[in-house]
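[1] model this:
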Amino acid sequence: MSITQQYLLDSYRARQHGEPIPPAPGTHDVRVARELRGYRQFRAVVAGHPAHGRIREALSRWLHGRRVSC
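    Model prediction:
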């Protein structure tokens, strides 16, 4: 069963029972991605790492073979 079919079945059952229908698939994807990014930045700061530019710094080390310091 696809996610769309499951959503339609859940919506039908919710209407039959007089309950609010669930949100459509993908409705909150952008919000979840932003919250995940914020959580990863928070974890980096708590661990003592820079919150921004970690990927660029890692690629620079890999390409140039040296350590880039802040």
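[2] Could you use CA atoms for every contact and neighbour count after this?
    Fine.
[3] So what touches stretch 39-53?
    By Cα atoms under 8 Å, 6 or more residues apart in numbering, no residue outside stretch 39-53 reaches it.
[4] Can you mark which positions in that stretch are buried?
    Across stretch 39-53, burial judged by 16 or more other Cα atoms under 10 Å covers 41, 51.
[5] and what of stretch 49-65?
    For stretch 49-65, the neighbour count (16+ other Cα under 10 Å) marks Ala51 as buried.
[6] Let's compare: structure for the following, please.
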Amino acid sequence: MSITQQYLRDTYRARQRGEAGPPAPGAHDWQVVRELRDHRRFRAVIAAHPARGRIRRALGRWLSRPRP
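    Model prediction:
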């Protein structure tokens, strides 16, 4: 059974019972991706890992600016 078939079956059952329908497949994918990214960043901070990638470059630019 595919995801779409399961979704349609669950929607049908919810309507028969007078309940709220389930969210559509893929409706919260980006939210899950953002939460996963935030969790990984949080774990890196807790483990005291140095910044990498874009964050490190941004910090390097900010710290290397000449002071007025």
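[7] Do a quick rundown of the helices in the first structure.
    Under the criterion DSSP state H, the first structure contains helices at 3-17, 29-46, 54-64.
[8] could you dump the ones you listed to CSV with distance to Pro23 of the first structure?
    Output for the helices of the first structure, formatted as CSV (distance: least, Cα to Cα, whole Å):
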stretch, distance to Pro23 of the first structure
helix 3-17, 9
helix 29-46, 11
helix 54-64, 34
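[9] Identify the residue nearest the geometric centre of the first structure.
    What sits nearest the mean C-alpha location of the first structure, by Cα atoms, centre = their mean, is Ala33, with 3.0 Å.
[10] ok, it to Ala51 of the first structure distance?
    Taking Cα to Cα, to the nearest Å as the measure, Ala33 of the first structure and Ala51 of the first structure are separated by 16 Å.
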